[in-house]
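return a 3D structure for these sequence lines:
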Amino acid sequence: MPANFETERLYLRALIEEDAPSIFKYRSSKDNFPFVEMPLYRSVDEAYSYIRKMNEGMQLDAWYCYAIVLKETDEIIGTISIWNFDDERTQAEIGYGLFEDFKRKGYMSEALNWAVEYGFSELGLTKLEAYTSVENEASILLLERNGFKKEKVVMDDMAGTGTPVAMGVYFIDKYLGSAMKIVAITGAGSGLGRELSFVYAKNNYHVVLLGRTVEKLNEVTKIIESSGGEATPIVCDITDVKSVIQAVTGIEVRFKSIDVLINNAGYGAFGELESLEDKDIDLMIDTNIRGTINATKYFMPHIRERIINIISTAGLKGKVNESVYCASKYAVRGFTESLQLELKDRLDVTAVYMGGMATPFWDNSDHIKDKLRLKSAKDVAQAIYDLDDGRAVIEV
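Presented below is the predicted three-dimensional model:
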């Protein structure tokens, strides 16, 4: 039987009898299959039979069915399979299912990336297909975000109930390459922007790194490329319209367009209003407000899918010693909410609200007394990616 595997947060292993209650709970509820008429289990014995059948098939190399197990708790949270091989064993189908409590956390994306790599590098496959209901927007987004392309729509009775449903057929080809999407991130050289760059690159995005310091951008590029990802560093000062236009022109020449713009760059200075230096006030207004507007305005004609504005909880309520910073973030909130109305039939626009993070943002400030209570930028970046599905608001 194939060996066990692991990813950053998951174990992939063969099903065991102890998984039967969880499998039964999942397969016995119609709520878990809103788009297809799956035969529902009526007793846990059916789950035991399923586990035995899957493992017998794995012994014969007829298919590969793995439990998706959360490292943190060692509990099964879903399954992923490679099966339905063609006669030459160069093509196969991927199937997957995730328990409800673990959806929208990026776990299935992590498992799917592993399965594609395993299929191509270990099983010698050149093409993988996945079938999903044309109404299952979450599954379609999962596949597209991980490099699958839509091939066709078929009427398929995949559950064997006698009732065919419209299924989208998606594929990824080893030699044609994946449909890698492109995300441009401002302030990508440090802090949250740096971590967002790593997360999106890890999930099959080509990351356009925008920032003012070429050394930092090159460092992030090197790390991404050393992990097998793709990145393009572009020096850009979002407070300078000419610099933004030059960056857009460079992207247009190379990529024609991008899928996502993440307005992440920001600046903060804290203290009582009378104590703030005029240059710091100007920099907050220029970076947080004008910079966000500049990037959005000039990138917008070249964006295919969505805009994400990193605002922070300073855009939700006033805070002591943050008067100008909050004012700038309230402005970005108003800008974002207005764009959501203005672009509702064209692009998705998302507002992200999160608290303080342990980043270089606070290096020269004593505004935060206990920095140990701050969330890590890595965790916040992962949460943003996991929830990035075009919704209006992400709260971390």
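
can we go C-alpha only for contacts and neighbour counts from here?
Noted.

which helix or strand contains residue 366?
Under DSSP states H and E, no helix or strand contains residue 366.

hang on, I meant residue 341
For residue 341, the host element (DSSP H and E) is helix 323-342.

who's in contact with whichever helix or strand comes after that helix?
Counting by DSSP H and E, the next helix or strand C-terminal to helix 323-342 is strand 348-353. Strand 348-353 is contacted from outside by 305-313, 315-316, 333, 336-337, 339-340, 343, 384, 390-396, using Cα atoms under 8 Å, 6 or more residues apart in numbering.

need the buried ones from the residues you listed selected in PyMOL.
Applying 16 or more other Cα atoms under 10 Å to these, the buried members can be selected in PyMOL as follows:
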select buried, resi 306+307+308+309+310+311+312+313+315+333+336+337+339+340+384+390+393+394+396
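
which ones among the contacts of strand 348-353 map onto helices?
333, 336-337, 339-340, 384 (DSSP state H).

residue 180 contacts residue 207, correct?
No - Residue 180 is beyond contact range of residue 207, at 9.9 Å (criterion: Cα atoms under 8 Å).

OK, contacts around residue 258?
Counting by Cα under 8 Å, 6+ apart, residue 258 has contacts 181-184, 302-304.

kindly report the same for residue 360.
190-191.

now, which of the contacts of residue 258 lie within strands?
Members of the contacts of residue 258 lying in strands (criterion: DSSP state E): 181-184, 303-304.

format the residues you listed as CSV; extra columns: neighbour count and distance to residue 59.
Converted to CSV, those look like this (neighbours: other Cα atoms under 10 Å; distance: Cα to Cα, whole Å):
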residue, neighbour count, distance to residue 59
181, 20, 37
182, 23, 40
183, 24, 42
184, 28, 45
303, 21, 48
304, 16, 45
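
now, which of the residues you listed sits nearest residue 267?
Each of the ones in strands among the contacts of residue 258 was checked against residue 267 using Cα to Cα; the closest is residue 184, at 18.8 Å.

could you find the closest non-adjacent residue to residue 388?
Leaving out its chain neighbours, the residue that sits closest to residue 388 by Cα to Cα, 6 or more residues apart in numbering is residue 394, at 7.8 Å.

same question but for residue 181, I mixed them up
In space, residue 181 is closest to residue 205, 4.9 Å off (Cα to Cα, 6+ apart).

and the one you found, what is it in contact with?
145, 180-183, 229-230.

how about this one, so we can line them up?
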Amino acid sequence: MDLGLKGRVVMITGAGMGIGRETALTFAREGARVGIVDIHGDDAEETAAAIREAGGEAIASRCDLTNEEEVKASVGSILAKYGQINVLVNNAGISKDVTLLKMAEADWDLVMDVNVKGTFHCCRAVLPQMKDRKWGRIINLGSRSMFGNPGQTNYTASKMAIVGFSRALSLEQARNGITVNTVAPGFIETEGIKGLPTYPKLREIALSKNPVGFLGEPRDIANTVAFLASEQARYITGTTVFVTGGRFSS
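Coordinates of the predicted model:
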């Protein structure tokens, strides 16, 4: 299937590593031009360099998504280079896991600021020029954790907020040819997850609860995001796509 992404300009947050990096590489293979945005500037540049070395087009910028001015600057750099942003992928997110009674207010605020406010900032910065062109795709990353995991009240709240935000925004922008959807990954074997000291136990638990009998990889999320960004998905908006191997419970 031709996704029709050749020549499109895609902005991806948190694309310096993990799911974001694989998503950026996937779009580049489809012929899209990619703006890599990450709070870790060196990681962002590594992803952009990998795309360019493979013959694609990409630029990188360091950005703290909780800072509206930095978001505007990153968006501005992509627009200055490519003249437009057709697809926005709000992938960046963090977790600060601890039970509620032990949770510092700062841990609540940081997770909500990065995961929710960062999405808000990026959408506000990108939407006007999408609206002018009467075409756009916004894909926000949620999580299976939206259904609740112990020790993740802040993260769960942020990901459930993303679903409601996406649904409301999809209704606001449908008349402008802009679709807004959420992709909710399950347990995905990123390099970051594999590097955790608890990884063997986490993997064992995830496998025991996964109906398909194997765990997801970054490409499973990247391929879903790329499809939702395509013209083939023009009639899909305001929905949440679960990429979990059939697992929903904690």
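
which position in the second structure pairs with the residue nearest to residue 181 of the first structure?
For residue 205 of the first structure, the aligned position in the second structure is residue 32, judged by TM-score structural alignment.

can you tell me how far the residue in the second structure sticking out farthest from the centre sits from residue 107 of the second structure?
Using Cα atoms, centre = their mean, the residue of the second structure lying farthest from its centre is residue 101. It sits 29.4 Å away. Residue 101 of the second structure sits 12 Å away from residue 107 of the second structure, going by Cα to Cα, to the nearest Å.

could you do residue 188 of the second structure as well?
Residue 188 of the second structure sits 23 Å away from residue 107 of the second structure, going by Cα to Cα.

the more surrounded of those two?
residue 188 (22 against 16; other Cα atoms under 10 Å).

apart from its neighbours in sequence, what residue is nearest the more buried one?
Nearest non-adjacent residue to residue 188 of the second structure, counting by Cα to Cα, 6+ apart: residue 216, 4.6 Å away.

can you get me a residue count around the corresponding residue of the first structure for the one you found?
Under the alignment (TM-score structural alignment), residue 216 of the second structure maps onto residue 375 of the first structure. Residues lying near residue 375 of the first structure (other Cα under 10 Å) number 16.

what residue in the second structure is paired with residue 314 of the first structure?
In the second structure, residue 314 of the first structure lands on residue 145 (TM-score structural alignment).

what's near enough to touch residue 185 of the second structure?
Contacts of residue 185 of the second structure (Cα under 8 Å, 6+ apart): 141-144, 221, 242-244.

wait, which of the residues you listed is closest to residue 209 of the second structure?
Looking across these and measuring by Cα to Cα, the closest to residue 209 of the second structure is residue 244, at 10.5 Å.

which of residue 180 and residue 207 of the first structure has more residues huddled nearby?
residue 207 (29 against 20).

on that earlier part again, and the residue farthest from the centre of the second structure, what is it in contact with?
Per Cα under 8 Å, 6+ apart, neighbours of residue 101 of the second structure: none.

now the strand or helix carrying residue 172 of the first structure: which residue numbers in the second structure?
Residue 172 of the first structure is part of strand 165-173, with elements assigned from DSSP H and E. Counting by TM-score structural alignment, strand 165-173 of the first structure falls onto no part of the second structure.

now for that strand, which elements pack on it?
strand 127-133, strand 149-156 (3 or more Cα pairs under 8 Å, 6 or more residues apart in numbering; DSSP states H and E).

which residues of the second structure fall in strands?
Residue ranges of the strands in the second structure, as given by DSSP E, are 9-13, 33-38, 57-62, 87-90, 136-141, 178-185, 240-243.

contact partners of the second one?
The set of residues that contact strand 33-38 of the second structure without belonging to it, under Cα under 8 Å, 6+ apart, is 6-16, 24, 27-28, 44-45, 47-48, 56-64, 74, 78, 82, 92.

again, 7 Å this time
For strand 33-38 of the second structure, contacts defined as Cα atoms under 7 Å, 6 or more residues apart in numbering pick out 7-16, 24, 28, 44, 48, 57-63, 78.

and for stretch 278-290 of the first structure?
Contact with stretch 278-290 of the first structure is made by 238-239, 266-269, 324-325, 328-329, 331-332, as judged by Cα under 7 Å, 6+ apart.

apply 8 Å and report the result again.
Contacting residues not belonging to stretch 278-290 of the first structure are listed as 238-239, 265-269, 324-325, 328-329, 331-332 [Cα under 8 Å, 6+ apart].

my guess is the match of residue 216 of the second structure contacts residue 359. True?
No - using Cα under 8 Å, residue 375 of the first structure is not in contact with residue 359, being 9.2 Å away.

isn't residue 248 of the first structure up against residue 297?
No - look at residue 248 of the first structure against residue 297 with Cα under 8 Å: they stay out of range, at 10.6 Å.

more crowded one of these two?
Counted by other Cα under 10 Å, residue 248 of the first structure and residue 297 do not tie: residue 248 has more neighbours, with 22 against 13.

so what corresponds to the more buried one in the second structure?
Aligned partner of residue 248 of the first structure by TM-score structural alignment: residue 75.

can you tell me how far that match is from residue 33 of the second structure?
Going from residue 75 of the second structure to residue 33 of the second structure by Cα to Cα gives 14 Å.

what residues are up against residue 115 of the first structure?
By Cα under 8 Å, 6+ apart, the residues touching residue 115 of the first structure are 80, 82.

what residue lies at the spatial centre of the second structure?
Closest residue to the average C-alpha location of the second structure: residue 91 at 1.8 Å, with Cα atoms, centre = their mean.

map that residue onto the first structure.
Aligned partner of residue 91 of the second structure by TM-score structural alignment: residue 264.

my read: that match touches residue 185, true?
Yes - counting by Cα under 8 Å, residue 185 is a contact partner of residue 264 of the first structure at 6.5 Å.

looking at this, residue 65 of the first structure is in a strand?
Yes - in this structure, residue 65 of the first structure lies within a strand as judged by DSSP: H, G, I helix; E, B strand; the rest coil.

excluding its backbone neighbours, what's nearest it?
residue 81 (4.2 Å).
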